[in-house]
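>>> generate coordinates for the sequence data below:
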Amino acid sequence: MPILFLIIVGAAAGFIATRLMKQDASLVATIGIGIAGALIGGLILRFLLVITGIGAGLVGAILGAMLLIWFYQRFKG
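Alright, predicted model coming up:
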């Protein structure tokens, strides 16, 4: 998956994930969370892309971002 696609999907996924997890974050942090989540989700759920197509990439990115937010909330401070 091209890096540019991960960045675009990651930005959208970060926005969705921060809203689902009720996490207040700045725009830059939201995009960063989404990009990191897209990378994590892209690596973990890469095989789903082959089976179900691009839709799985968005699902993986959202799940990865949510996992990252969960770790952040659990271990901050």
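>>> CA only for contacts and neighbour counts going forward, please
OK.
>>> list the buried residues in stretch 16-26.
If you call a residue buried by 16 or more other C-alpha atoms under 10 Å, then stretch 16-26 has these buried ones: 16-18.
>>> could those go into TSV alongside distance to Leu58?
Below are the buried residues of stretch 16-26 laid out as TSV (distance: C-alpha to C-alpha, whole Å):
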residue	distance to Leu58
Ile16	10
Ala17	11
Thr18	14
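>>> how far out from the middle of the chain is the helix or strand where Phe15 lies?
Using DSSP states H and E, Phe15 falls within helix 3-20. Put simply, helix 3-20 sits 5 Å off its chain's centre (C-alpha atoms, centre = their mean, to the nearest Å).
>>> to compare against the first, here's another:
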Amino acid sequence: MGVLWLIIVGAAAGFLATRFMNLRLGTLETIGVGIGGALIGGLILRVLMALTGALAGLVGAVLGAILLLWIIKAIQNR
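You can find the predicted model right below:
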């Protein structure tokens, strides 16, 4: 169940992050960015998640995905 939940949250976070960053990626790339963002955001916002629950996890996943997309864009623009 944990892996399925990670894919679902990753897909949602990736979708939101790509829309916020005005990027169009394929489905697998969007899910990958969302999962990567969820891992990054989970590390950054672990304390906040403990205090406020699952909503903080989604916020952290979206912020992490946005950060990951920003890094990818910066590397691609070199």
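>>> fetch the TM-score of the aligned pair.
Counting by TM-score structural alignment, normalised by the length of the first structure, the TM-score of this superposition works out to 0.90. Behind it: 76 aligned residues with a C-alpha RMSD of 1.2 Å.
>>> show me what the helix holding Phe15 of the first structure is packed against.
With contacts taken as 3 or more C-alpha pairs under 8 Å, 6 or more residues apart in numbering; DSSP states H and E, helix 3-20 of the first structure sits against helix 27-44, helix 54-75.
>>> by how much does the shortest one deviate from the second structure on average?
Taken against the second structure, helix 27-44 of the first structure registers an average deviation of 0.6 Å after superposition, with mean C-alpha distance after the TM-score superposition for the first structure.
>>> go through that helix and flag the buried ones.
Residues of helix 27-44 of the first structure classed as buried: 30-42 (neighbour count, 16+ other C-alpha under 10 Å).
>>> which among those residues gets closest to Lys76 of the first structure?
Ile33 (14.7 Å; C-alpha to C-alpha).
>>> the second structure: which residue goes with the closest one?
When the second structure is aligned by TM-score structural alignment, the residue opposite Ile33 of the first structure is Val33.
>>> surely that match touches Ala65?
Yes - because the distance of 5.8 Å satisfies C-alpha atoms under 8 Å, Val33 of the second structure is recorded as touching Ala65.
>>> please enumerate the shared neighbours of those two.
Residues touching both Val33 of the second structure and Ala65 by C-alpha atoms under 8 Å, 6 or more residues apart in numbering: Gly14.
>>> re earlier: relative to Gly60 of the first structure, which of the buried residues of helix 27-44 of the first structure is nearest.
Gly41 (4.4 Å).
>>> so who does the closest one touch?
57, 60-65.
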